[in-house]
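**Student:** below are the sequence and a predicted model for it; my questions follow.
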Amino acid sequence: NIYFGTFASTYVALDATDGTLVWQTSVAGPVGTAPAYANGFLYGTCWFCPLYTIDTADGSIADQDSLVSSSGSTSFPAVSDGWVWLEDNDGNIFGFLGQLPVGVLLKPSSQAQDSVPDNTVTYSVNVKNVGISGPDTFDATITAGAHGWAVGLYESDGVTPLPDTDSDGIPDTGSLATGASADVVIKVTVPVTVSPGDTELSKVTFTSSNDLSRFKVEKLTTTVPLPGVSIGPRAYFPLQPGDTAAAPMDVRNKGGLPDTIELAPTSGHGWTVTIYQADGVTPLTDTDGDGLVDTGQLPGLTTLSIVVSIQVPADAPLDMVDRTDVVASSAVDPNQTATSSVVIELAAPPSKEWPQFHHDRERGGVNPEPFQGPLTPQWTTSVGGGFPIQWTGSIIDGHVVFVTSPAGVISALDLGTGTILWQKSFGAGGDISGTPAASNGILYVTFVTGSNSAVSLLAIDEATGALKWQVDSNIGFAFSTFSTVAVAAGNVYWDDGFGFHLFANDATTGAPVWTFNLPAASFQGPTYWGGMVFASDLNGDIYALDAFTGTQLWQASMGNTVTSAPTVAGGVVYVGDYSGVVHALDALTGQKIWDSPAVGALVDVSSPVVAGGYVFEGSFAFDFFSGLMTALDVNTGQVVWQYFMPAGAVGTSAAYNNGTVFLSTWDGNLWSWDAATGAVLQTLQLSSRGSNSSVALGDGYAVVGDQDGEMNGFSFVGAGVAARVVVNPASTDVA
């Protein structure tokens, strides 16, 4: 738990896992200090207060000790060697013996379980003697609940009835020395005849034989739950036309009484869906004749495993997404439903260019077409309009480079020559602009607009720069947009930064699909994978949303600020934070897989690259001036190699191709390393002022911006070389 005091004159305990309130205890005045913890007790004071000793199990005040000062204390208690030391507001220092003469501690102090009728529910509680006066025996007294369900007390084996060792007519723990404890098993018997929703609060009071005023109450809540259902988990399959998806799921009757769970699957594209038993061969049937396949009657609180099979048509086009929703509903109460989804993606081959930030919607950072180094400088073109190209990245589509600048301008350049093909001004000057994304001849990009009152998503014709449509998020005051737009599943996903919103808009019309409210600003991102959208925020949380509805699927805290777009590879989310730690999480559930050691002082707007069995991440070094490039083992998160760059702090995302990692840094260099060994292959100067623009790789070129406001083009071996093909004979006739 987390314990703290408030100025509302309370001490509070929160569950450290999920932040839920455990207990809240009122005291005599506002709390202006932090409590101390020892031996299951909390020691704290407040304005106009004594020193309180609070039982952490339930928040009850176990003891109070007066202070000289009438205004109490704002000093932090110190605990050492069994003593509590405290200074009051008049400068008096006190030493209190920290332990109680007589005391009992129960762990846990309250418990709850669901049950079916005609069942015995077993609880276990640890009873500890925390008094310092010596051995004590704790009598156990039962208080039945409103329904009068029977309660039995047993020794730790759960079989032997709890004895009456001191012959006072009450079962007890037996004599416990100071600091010793005993486990007591408590059994609550649920009758045969009960109603759904019946709840019984049974209590067992453990009282000291040395001091009858010292006792603790164990609270046991046993419930026969109302009808309810669950189904899952969600599944994702990258398939090809003609394939079949087979998704295992569990259907659970969450109610306490028998129920039949109806199952209704629906494919978004009308594909054939069949639900089988766990063997994947035997189809489920309609056992109750209502027209829906079902589980048959399931006893209360039991689970049935099934397989959801989806046939992809052989003529289904590539680059499409289908979501099949399986709705489970209770036959006893049809209003009780649950839904799980199977997402099937018929992905086209990965682009050989760089059409979105970090190459693709998953932010993979890998170009699949192998290029051969070394790089050769080819061109430099000024596009910044007096501003640096920073905290953004360029993209490559159709042999054209697209990049924005803080001048509020988006530029299109010929990849081979750097010649400006067109430039358009859409945003406010001096504000950070987003990284564009290209799809089907349209560019999607965010700018600060409306005299710094809005962040806007624009759809622009790739060939001409003409505006097709614009969507505004009027946030009041806007000064930057770091959003790296993602295009997927017919939608455009983006955020408005300090407007605290994540959006999905129709890619063709710009019509709103859904909006999700974030609790804090989001910088780079979002990321798309498997029918899900992933976003980070400055609170250090990662959110996973359903890409079609915006419904939150899970949330996970990284523990520190995150400004980078998450990378998803192989069903795993990778992201670095401001403590320099890289995290790996299961993309479907958000469960932590591993945390790396700190790869630097902090990771800032730098999405990892996953390739060749490694996770590559750039970071600020611990002097906050230099930089580090780190390769982690993809399975464990442990450091494989690391390279230090003096004055080369990292505020960009790395790129990978053909066994080589590329990165631009604040020292003004474009670096490349052997991905397996960390050996430096090449260092190319970009600007003496540094580079804070991510590298893009495509069509045999590497392009990157710099702090001089220039775009720099480099060619791999063979790129841009004119070749002459001689055909002999020049012509011929074919019969």
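**Tutor:** Right, received. Where do you want to start?

**Student:** CA only for contacts and neighbour counts going forward, please
**Tutor:** Fine.

**Student:** for the nearest residue to G393 once chain neighbours are set aside, give me its contacts.
**Tutor:** Using Cα to Cα, 6 or more residues apart in numbering and skipping residues adjacent in sequence, the residue nearest G393 is S694, 4.7 Å away. Listed by Cα atoms under 8 Å, 6 or more residues apart in numbering, the contact set of S694 reads H358, W391, T392, G393, S394, T652, S653, A654, L663, S664, V704, G705.

**Student:** rerun that using 6 Å as the cut-off
**Tutor:** G393, T652, S653 (Cα atoms under 6 Å, 6 or more residues apart in numbering).

**Student:** list buried residues within those.
**Tutor:** Listed as buried from the contacts of S694 are G393, T652, S653; burial here means 16 or more other Cα atoms under 10 Å.

**Student:** can you redo those as TSV with distance to F479?
**Tutor:** Listed next are those as TSV, based on distance: Cα to Cα, whole Å:
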residue	distance to F479
G393	18
T652	20
S653	22
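
**Student:** in strands, which of these fall?
**Tutor:** Assigned to strands by DSSP state E, the following of the buried ones among the contacts of S694 qualify: G393.

**Student:** now the strands for the stretch 301-450 of the chain?
**Tutor:** Listed in chain order, the strands of the stretch 301-450 of the chain (DSSP state E, counting those that start in this stretch) span 302-311, 320-330, 337-346, 376-382, 390-393, 395-397, 400-405, 409-414, 420-425, 437-439, 442-449.

**Student:** alongside the first one, take a look at this:
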Amino acid sequence: MRAPKIPAAGPGRRALLLASAGLLGGCEWLDDLFRERKVPLAGERRSVLSAVQRAGLSVDEGLQARAVSLPPPTPNADWPQAGGAPSHAPGHLALDTGAAGSGGSLREAWRSSFGSGSGYRRRITGAPIVAGGTVYVVDALGIVSAFDAATGARRWRLDSRPEEERDGAVGGGVAFDAGTLYVASGLAEMLAVDPAEGGVRWRTRLPAPTRGAPTVVNGRIFVPTIENQLLALSAEDGRRLWTHRASPATAVPLGLPAPAVEGDTVVAGFASGELSALRASDGRVLWTETLAAAGTSTLAEIAGIRALPVVDHGRVFAVGMGGLSIAIDLRSGRRLWEREVGGTEAPWSAGEWLFLLSRDGELAAIGGENGRVRWVTDLQRPREGRRDPPPAHWAAPVLAGGRILVAGSGGEMVAVEPTDGRILERRRLPGGVTLQPAVAGGTLYLATDDATLVALRGAASA
């Protein structure tokens, strides 16, 4: 049994410094910072899995005869929340790749600036969402913008910060549900906004700031805070319904994962490395796992979870920063398999396959049922004849139009063949991308680190 939960202490300057680093890939300098401070995680680590199941991203030769079969692409009009759906498992999405004979290449349809980009003191922490023909995105100052999804024309702009606190903020995130846009503010507020005009319907204070997007389902808002809490609020008026406190964390990533919701179960990852399933109606804990650190690097001791948890086919998939990825049975909490590979980005589930991105820039196709690896592709490998350094960080992948698309902080997007991992195409982007793109209406939407919103679609439609 797990020890009783202890309320998390407020983050000090040290935690906030680490939060800035948590957003970035390649945080090797944290090794030295933590060499003298080793805080063990609460909970008991139980390992009953075979060495094969626990191996890293090594291709399983016995799996080579098995084809990677995917469901057909499904058209979707909206991408209303982080991860594309409350479960973070939208499946194989349709994407307009142009007329026959075009090679499936995407073309830029439009681009628009949405405010202040990421910098030393501020970060864009919420990926764009799409609902009702409008793209919503939050800049590094907490300013929310709405754009016409077809043309890129700005529809409205809202400064989510209170008037008395407009000297700065750290990001925020948005979600859309039942005709309302919900904004989680980096200044410890939640807002309900009219999606058509940008007017504030209500706003409420949170006990601590958040650094990402909420998840909104069935009249409830679920939002994490930097004090290792998960809050449930009423979508009607913002009143607090319940609070769950995870164990204290050594470091808080900048970019907290929106929880996944399936039915009456909420699955949330925390900076302490805990992964908890709770009853959505009252917050009762159903089960808790710990993505304990793996490996010898002291970076592995930061076992927090920054990647969105994914729920699909009754399984929970979670990736930890400390070097462990796991699959868990949603109902029982039983661990199905684990891999000694860490990362900061959500995996993508489609059919019986999981596409997982490691913190080293390796993309792998893994059997969702058994954790066996079908193929591994190194995205960091430089292009032939190029000496430019590869991107330091890759955003979470999306599966759309028969391709896996992965955008990187180096201003490049890679298209990968999902059946065998071949790199099909590399294309330049207007800037670096560290947040998962959105797919809606056959169009791919990306938010660059310098606050440029870009729409890509097939050549015939661009």
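**Tutor:** Yep, it's here. Note that the structure is a prediction, hence the values are computed from the model and not measured.

**Student:** any idea how far the closest residue to Q277 of the first structure other than its chain neighbours is from D15 of the first structure?
**Tutor:** Spatial nearest neighbour of Q277 of the first structure, excluding adjacent residues (Cα to Cα, 6+ apart): I306 at 4.7 Å. Going from I306 of the first structure to D15 of the first structure by Cα to Cα, to the nearest Å gives 35 Å.

**Student:** these two - which one has more neighbours?
**Tutor:** I306 (24 against 13; other Cα atoms under 10 Å).

**Student:** what sits against the more buried one?
**Tutor:** Counted by Cα under 6 Å, 6+ apart, I306 of the first structure has contacts P248, M249, Y276, Q277, A278.

**Student:** how about those residues in CSV, adding neighbour count, distance to A438 of the first structure and secondary structure?
**Tutor:** Formatted as CSV, the contacts of I306 of the first structure follow (neighbours: other Cα atoms under 10 Å; distance: Cα to Cα, whole Å; DSSP: H, G, I helix; E, B strand; the rest coil):
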residue, neighbour count, distance to A438 of the first structure, secondary structure
P248, 20, 36, strand
M249, 21, 37, strand
Y276, 20, 41, strand
Q277, 18, 44, strand
A278, 17, 43, coil
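
**Student:** can you lay out the residues you listed as TSV showing distance to K203 of the first structure?
**Tutor:** Below are the contacts of I306 of the first structure laid out as TSV (distance: Cα to Cα, whole Å):
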residue	distance to K203 of the first structure
P248	41
M249	38
Y276	45
Q277	43
A278	42
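
**Student:** how far away is the residue lying closest to L415 of the first structure once chain neighbours are set aside from P436 of the first structure?
**Tutor:** Nearest non-adjacent residue to L415 of the first structure, counting by Cα to Cα, 6+ apart: V400, 5.0 Å away. V400 of the first structure is 13 Å from P436 of the first structure, where distance means Cα to Cα.

**Student:** those two: who's more crowded?
**Tutor:** P436 (31 against 25).

**Student:** how about that one, what does it touch?
**Tutor:** With contact set as Cα under 6 Å, 6+ apart, P436 of the first structure has these partners: Y444, V445.

**Student:** again, 10 Å this time
**Tutor:** The contact partners of P436 of the first structure, taken as Cα atoms under 10 Å, 6 or more residues apart in numbering, are 355-357, 392-396, 402-404, 410, 442-446, 457-460, 483-487.

**Student:** what do we get in the first structure for M190 of the second structure?
**Tutor:** In the first structure, the residue paired with M190 of the second structure according to TM-score structural alignment is L502.

**Student:** before we move on, back to that, was I right about the residue nearest to L415 of the first structure contacting G441?
**Tutor:** No. Counting by Cα atoms under 10 Å, V400 of the first structure does not reach G441; the two are 11.5 Å apart.

**Student:** shared neighbours of these two, anything?
**Tutor:** Between them, V400 of the first structure and G441 share the contacting residues E462, A463, judged by Cα under 10 Å, 6+ apart.

**Student:** ok, back up a step: how do the contacts of S694 of the first structure look in the second structure, which are kept?
**Tutor:** Retained in the second structure (both residues aligned by TM-score structural alignment, their matches' Cα atoms under 6 Å) from the contacts of S694 of the first structure: T652, S653.

**Student:** where do the strands sit along the stretch 301-450 of the second structure?
**Tutor:** 310-312, 315-319, 325-329, 335-339, 348-350, 353-357, 362-367, 373-378, 398-400, 403-407, 412-416, 423-428, 438-440, 443-447.

**Student:** any chance of those strands in TSV, plus distance to P209 of the second structure and mean neighbour count?
**Tutor:** Putting the strands of the stretch 301-450 of the second structure into TSV (distance: least, Cα to Cα, whole Å; neighbours: other Cα atoms under 10 Å) gives the following:
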stretch	distance to P209 of the second structure	mean neighbour count
strand 310-312	24	25
strand 315-319	23	27
strand 325-329	27	21
strand 335-339	32	22
strand 348-350	28	24
strand 353-357	28	25
strand 362-367	32	23
strand 373-378	36	21
strand 398-400	28	26
strand 403-407	28	24
strand 412-416	32	21
strand 423-428	35	14
strand 438-440	25	26
strand 443-447	22	26
